[in-house]
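Visitor: after the sequence you'll find the predicted model.
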Amino acid sequence: MSDRQGLMAHDPIGPTLCRLHSTSKPRAVFRTPCPRTIPPHPSMHLLLFLLLWPFTALAMVFDLSTLDWTLVNQNGSISVPATVPSQMHLDLTRAGVITEPLLGINDFTERWVFMDNWTYTANLAPILRNGLDFAGQTLLVFYGLDTIANITVAGQPVAWVNNQFREYVFDVSFLSSATAGNLTVVFESAYYYGLNVSMRPDAENLLDAIVGDTFEVPADRAYIRKLQSDFGWDWGPAFVPSGIFRPAYLIALTNGANRNSTPNTTASPQPVFVEETSVDIYKVGQNFSVPANETADWVVNVTMAVRSAGTFTSPSISLAFPELNLTSPTFRLDPIPITKDSPLWFTVLWQIPDAIPERWYPHNLGTPTLYDLTVSLGLQRSTDVNVTVRTGFRTIKLAQLAYSREDIDTRGITPGDQWHFEINGKAFYSLGTNIIPFDPFYARITTEQVRWVLESAVRSGQNMLRVWGGGIYQPDSEADGVYDFYSLCDELGILAWSEFIFSDSLYPINDFMLESIEPEVRQNVRRINKHPSNVQWAGGNEIEGIVTSVNTSVSNGTIYLDQFVALFQDFLYDITVSETHSVPYTDCSTTKGVLSLDPYVLRFNNGTPGEIYGNSERYNYDASQAFNYSTFPVSRFVNEFGFHSMPSFYSWEEVLLSPDDFSFNSTIVMSRDHHPPAGNLSFPNPNAPQGQAEMTEAVELWLPTPSTPDSNQTFAQWCWSTQIFQSMTMMSEIAWYRRGAGQGENNLGALVWQLNDIWQGVSWSAIEYSGRWKVLQYGITTTFSPVMIYPFWTPDNETLQVMVTSDRWESVDGSAQLTWYDWLGNTLSTSTHRFTVPSLNNSLISQRLGLNAILPAGHNATNVWMLLNLTAQVDKKTVTNEQYFTPVSLANVPLVDPRIHMTATKNLTFTLSALGGVAPWTWLDHPAGTVGMFVDNTTGVPSNGFYLVPGIDRTLKFILNEKLSRITSPDPADFVLRSLWNNTHAS
């Protein structure tokens, strides 16, 4: 079901080294005849006007954010100034009608906002007064409407829309300088819309089949194409916002040929608007089921959608990579007529020899090399469209077929299917996290906030981020998306696992829904194609597991299985592979994999016992099992695993309004624990005590229970202690999964749930809403080191294995030192071990059985602990790694006052010395109003939350992010030092 009209590409003007194809998507193919030397390319940022290229190339652009907007509720009792892009909560906050939605219990008291209908209105007169020429076409462009809206212009109805994830272009050529009027967008309550649709007598009955999908707002989100976590999730609030949440423009097209392309309200109108573009780079012959031939030519596939107010009889197109000194011949296109209801599409294919461009790699495996691709669309002698796209060359494969007999026999791999990624023909270990929406209100997210989160991921060793399928399709420019995401991933060398927005629910598949979903999926696949960071498209989040359960647990379960197959195996797959050759598709984030790639057939539970298929996830909230390896999945790839924790005291200060609220189980704190979710609009969450109890039990079981004379210190230590446990258990899981690279499961992926926060509340995040790193983020840095040492302790049989794991493509040599200390800091024994770790593997450097053989002679388990240090050479650089082993819980060890002395300098360098004893989990906090990270002053690697040993000083430097910090010159005296000793003793 394609909405395209096609233009044929003819033989190029000049050289005729092209292959022509007469298909539904006409293509011109040119093969560059010879390789050449590639000049080095310095990294650079796209200028904003380049980000605006789709609509500034040859069109007069009016940014609708410059108009005076008004927001009015249904009965007219509220009327306030508004902005675009925005959402109604933000405009109401600016007007003083409500207070900041994240304060206190505003997520409860401000529910009335999403239960009302809201109208955005702006007078178009300022645009008309600027001499808009209406001789041609006038287009109204919305890059995002959230969600159910009626649009009128000058009193004339334009459209009714129902999909937050689509870009909309409407012809409003009826506008003229004589018909001054308003642009009005009326938003219906998404809450009531979904509820009403779900209650229609002809609505699919999903509720009996949905497993646990109701988080807060009643279960109607499956019936509306809107950000799913807007209705609440177990880590965030339910604000259900509406508004013109992404940029909007009015585009004027005429037959003129003025070349002014400045995006303002005084530019002269032009005849062409480039509505969409797709740049898909892949190998000749490559597609979803045919892996890339790594030595074959590259194919640069450029597809454009053009609207024109004029007729062009001899249009042409050419492509160029200036940094590579490569230019294609000029290809003639069929004549471009005047377009009305839909754009014209054309596709050009250009072949480039494999050896010419340098390849893009994730940052930990190579250089994320990018190039500027210039697309020149020639219309007539005085009119050209010159478009620049930043892109890169790489192949990506999701290996899902069976392991060979040779792999099983020679490598000891457990039979079954593969499930891992390969970049440029090489399997690699995916180290990363999952991301959720950066804010409950999309319109106020900034590129700087996102850059900080992504740079934090890079600094902690992550090479992959999974864009969770219950949130938003992440944008790739500020001009049409408010902030940037994918271009930052390209630049920083982060792979982005992308998903279509379907999550934890079954979904209706009636024609009405599918007609909305198809353009949503096509637009987003085409938009993101140009980004080499994109690693795959998954159909949705966790739905395969739901439907396989429903298939056997519900009497008519096969109906839902069939519907799942229709949507995720067939419909979404067909669309995806028709729009991209370079990126794989899988039906679901967590899946059993496939029986076949061509045809695409899902495996579900059709497997052989004892074999391993697909990927997996793990959540276990019984803290007593946190370090029990027998409860961890033996899997090819683990894409979700996590444990929740409190945000820091500093984050609570941002939202708690009364001194009485600063208590672990205060009503307000409990109201921000949505685990397990309420399942309805009850407030506070009646299930919060369970989530709070899980954190409480974890701290009491594994750490000294916080209790001091100062209630605020006690609360702060409780918050911090939940983060310590979270980090401890996640580090244990990461180490186990990485160890699996050398075991039968050949595990090649560990993605922690989750990286970022959507608000200040209980969550699984490693980074708080403000950008402050939790303990987990530093723990991830340690366990995502390219070479890692880890003690695997099995108390049931008293076995201690010390292993070194590497994610390198080459073998790694190094040495490890294992040192036993008592809690006073006395050295009891030490041993040194040389090691060599093969590629993507591990080496056992020590194994002891029985406490008598493990512990230093004459000491019991409560009085000693082991420091594990590693030094190795990786990529001609020295890599160090440090871990700790305590034979018993830290709740049961005889800690002594470490008497930590801290020396600080004005440049925010801090030297820490333990004068009295060992300080487990020594932690330095930066003051409120600052964003940044602590790094080891010698290595530059992020460091915090370590064991401080007498005689081994630590020097940390605080790296301040000035753009995100309210305080840009923090006083070193405002930094707070703590350790586990402070759980029971005054700071």
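Guide: Yep, it's here.
Visitor: hey, let's count contacts and neighbours off CA atoms from now on
Guide: OK.
Visitor: just to be sure, residue 572 is in a strand?
Guide: No. If the criterion is DSSP: H, G, I helix; E, B strand; the rest coil, then residue 572 is helix and not within a strand.
Visitor: I'd say residue 350 and residue 19 touch.
Guide: No. Using C-alpha atoms under 8 Å, residue 350 is not in contact with residue 19; the gap is 9.6 Å.
Visitor: buried set for stretch 391-402?
Guide: Within stretch 391-402, the residues that count as buried by 16 or more other C-alpha atoms under 10 Å are 391, 392, 393, 394, 395, 396, 397, 398, 399, 400, 401, 402.
Visitor: which stretches in the stretch 701-850 of the chain count as strands?
Guide: All strands of the stretch 701-850 of the chain, identified by DSSP state E, counting those that start in this stretch, fall at 749-752, 787-794, 799-806, 812-822, 827-837, 841-849.
Visitor: out of the ones you listed, deepest packed?
Guide: strand 749-752 (a mean of 27; mean count of other C-alpha atoms under 10 Å).
Visitor: try it against this one:
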Amino acid sequence: MGRFLAALSLVASCVSAQSIFNLSDVSWTVSNGVNATVPGKLPSHAHLDLLAAGVIDDPIYGFNEWNQFWVQRMNWTYTSGPLKGLGLTSWLVFEGLDTFCEIKLCGQKVGDTKNQFRKYTFDVSDILPQCKGDPVLSLNFGSASKIVLDISQRSDLATVNSANGYNGQEFQGRTYMRKQESDFGWDWGPVFGPAGPWRPAYIVQKAKTDPVYITNTAIDIFRQGQMPNLSPDQSKPWVFNASIDYIGDLPKGSQFHMKIVDSKGHTLKEANLVDISQSAGTITGNTVINSKVDLWWPSGYGEQPLYTATLSLISPGTPKHATVTKRVGFRTIVLNLNAITPEDRAKGVAPGASWKFEINGHELYAKGSNFVPPDVFWPRVNQTKIQQTFELAVNSHFNMLRIWASGAYLPDWAYDLADEMGLLLWSEFQFSVAYFPATPDFLAEYEAEAYYNTRRVNHHPSLALWAGGNELEYLIYGWWLNPRNNTQLEDYETIFQQHLAKCVYANTHSISYIPSSTYHGYTKLDFNSVSPQTSRYDYMESPDAVYLDTDFYNYDGTIAFQYSGYPVGRFADEFGFPSMPSVYSWQEAIPESEFNFDSSYVRHHNRHLSSGSDWFAQSAAGINQFTDSIKLWYPLPELADPVANFTAWTWTSQVFQADYYQAQIAFYRRGSGLSNRQMGALYWQFNDIWVGPTWSSTEHSLRQKVAYYAAKDIFNPVIVWPFYDEATDVLEVWVVSDLWDKVSGTATLQWVDWHGNPLDVDPPVGVKPAHDGSFKVNFDVQPINATRLVTYPALTTFFSCKNPTSNALLSISIKAGEYTHTKFFHQQSLRLSSIADPGLVMSKSLHGKTAQFKITATKGVAAWVWVDYPTTVRGYFDQNGFWLNKGESRTITFTVWDDWSYGAWINDVVLRSIYDNVHN
């Protein structure tokens, strides 16, 4: 079933069981009670309604973030129009309120909320009879940035974080609220602190024949005997465990019924669930499925068959009280943190513990990136944007996205899309790199939030992991920023090793849990303990043991490509370097007159700060980190036209980022065949929340940076890569594969100059060249492994004044069955290389929703060939940012999402390469 039909069926099932009044269908006003009253919407944020009414301009344009600071410092009240035709027995149901909200009906207080991530229900049956006239609902949202400062003054929170206001980049106090933390700013995003009813809301009216309303559903499909974090027995049958949360009174003797059908409508199983248990507002049961099922696989490893599961609550002799439908899949997914076995040690794997995902019993090399909120205002994020974001990910050979903590939990329909596309979602609770209070009131909020969201998304086969939060162990244990504080360590263990672990393990057998994204693993796993995982922290079995996943950033461009400086771990979940967005994105955010790196507008939109005397100096220092890197490694743009020069500089910053990402990803992937048995690379970050210099590979509009295509290239299943160590002057060429089967093929290598002419360079010892100097090497690569092709032990000795390294390129290509890959190696930086005019020519054609471009290098080698499209179209290429040898042609395809030019956009496509930095 398609995602939209599935969503409609779910709504229809709810409507058939209850009378539901959608509060999006009534009129609303929003007011601060002082100087602004405008029409409102639900879902919405106050900023969006003010924007729609013309009270404020585009919040992300120019300095509007600062100019509109007053919006987040005020209270905003959403008031409904008259609610007609309500029955006397009713509940208010809110999918999400952001964040501190007082709810009133007919002027009487209904309740307060203080958690953006919870679903709230209120029985208003006693209030409705007292209403004079048609009921009116009001939602009064307080200023989160004011409220957290008051909360921070509590004496029982003295050991947490300071909260001293706004520093120009971030607003302090984010740990004192259960709200998206990046709303208070981050080093890639602005400070808006929005408020409003950010998700749908309903009035549910009770009927005698339909006495309950389903508020949440948990479905857990796992192998019999399976436990979280442990590899299951793949020969065991499947257990289907289901649980429904509801409001109302479920009649005694009610049956819990299930039916599961495949995509063709064939019934896999239909039965009443057994082992029924009931508690306040929850009913749970299970059944065993012995039938053969089609397994769900991540993208690149198989199909994504989905089944439809229908759960019903039925009393004998009566119609169904309530029914809910969910799409599910059959798969096992485990994060294996077990100790390295003697068998693995015998194969050369270093001692320590694994850090790898296993899907349906197979090791998986995780390839992907990190996902941040796609907009500063979630109510304007629609299914199309998420679908296109995931489409870009899957087309880039991703099998995983990490849904970063300190954003928001994704809606169900986002997981539905991931289910369909085969994209695994590493999910996290919303806690990030800070000390969080562990007082009883906060712990209660954490548990309510975690229980709700864990149960809500557990049925999705795309769900890969629950992590307690982002970068917590590094900070708490004193490895980073501050010395260890034992009270804060105890709070961390209480929250993340006890309470959140309990929330996960109480609701799923199928999903692993770790307390922190960066995690050294555990020495003991005991599900009967208050703290099921005994964290390893700094305990090591031996000095050469390897345990953790790595989180690595370096902003010194002089060592950007020194492989010896990259971390050696079992998994890489964060690494990267910021770059500028394209000039096309800047056009949407700042005036063209400000198109220079020293502009106060550009500095304002940069949140990656470094040292400096004031905020703008710190921003300039942050920008200088990548401009200094450009000066080290690439020809410097020196174009007379200021807009063209700005365009070239922004693009070259993206080339450096792409170069850097490829080098690191290649390094990590090679680790799959080394002693550290490295099993994943997720770069930081995939998408953007606004327009500004960030680590992203796609911009706010989803326009792709050079790094997007570079990542796609290096995430090919089988790749070839040259690793050069400048200190030792050793060049090694490796082939890497993440396939589950052995792969065999042939590599062709040839030294050429920048004009594409073959060079007379001796091959490595034992290799016989052809008449043109090229040579071939056969190779075999074992499953998820790497093998070395050739070694140049002292590279510079292979060259002479006649053939200097500044005019030498090693062209490498491989073919292994259906898999091909190419790479050019240059020992000298492109800044010092003798780059020649490649003589690029391009032909183009448009056929409906696709366009094709054939690019040929007629005179020489073309480095970083780039085809860019105007703002009158949206879409993506299948390839971009590549190299061409002299005489080589490549045809690339552009897929159109939106075209506002009726096809005329194709005439404004721009072709460039690194040569054009100084010759344009």
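Guide: It's in. Since the model is a prediction, treat every value here as computed from it, not as a measurement.
Visitor: comparing residue 350 and residue 19 of structure 1, which residue is more hemmed in?
Guide: residue 350 (25 against 14; other C-alpha atoms under 10 Å).
Visitor: what helix or strand is the corresponding residue of structure 2 for that one on?
Guide: Aligned by TM-score structural alignment, residue 350 of structure 1 pairs with residue 287 of structure 2. Per DSSP states H and E, residue 287 of structure 2 falls inside strand 282-289.
Visitor: show me the common contact partners of residue 350 and residue 19 of structure 1, please.
Guide: 28, 29, 30 (C-alpha atoms under 8 Å, 6 or more residues apart in numbering).
Visitor: what's the spacing between the nearest residue to the second one once chain neighbours are set aside and residue 285 of structure 1?
Guide: Pointing back at residue 29 of structure 1 there. Closest residue to residue 29 of structure 1 apart from its sequence neighbours, by C-alpha to C-alpha, 6 or more residues apart in numbering: residue 349 at 4.4 Å. Here the criterion is C-alpha to C-alpha, to the nearest Å. By it, residue 349 of structure 1 lies 13 Å from residue 285 of structure 1.
Visitor: looking at these two, which has the bigger crowd around it?
Guide: Between residue 349 of structure 1 and residue 285, counted using other C-alpha under 10 Å, the more crowded position is residue 349 (25 against 14).
Visitor: re earlier: turn the strands of the stretch 701-850 of structure 1 into CSV, including distance to residue 778 of structure 1.
Guide: What follows is the strands of the stretch 701-850 of structure 1, written out as CSV (distance: least, C-alpha to C-alpha, whole Å):
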stretch, distance to residue 778 of structure 1
strand 749-752, 13
strand 787-794, 14
strand 799-806, 18
strand 812-822, 21
strand 827-837, 24
strand 841-849, 23
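Visitor: nearest to residue 280 of structure 1, out of those strands?
Guide: strand 749-752 (25.8 Å; C-alpha to C-alpha).
Visitor: show me what the closest one is in contact with.
Guide: Against strand 749-752 of structure 1 from outside (C-alpha under 8 Å, 6+ apart): 420, 429-434, 464-466, 636-642, 730, 734, 737-738.
Visitor: what span of structure 2 is it aligned with?
Guide: Aligned using TM-score structural alignment, strand 749-752 of structure 1 spans residues 680-683 in structure 2.
Visitor: tell me the secondary structure for residue 122 of structure 1?
Guide: strand.
Visitor: neighbours around the equivalent of it over in structure 2, how many?
Guide: Using TM-score structural alignment, the partner of residue 122 of structure 1 in structure 2 is residue 80. For residue 80 of structure 2, the neighbour count with other C-alpha under 10 Å is 22.
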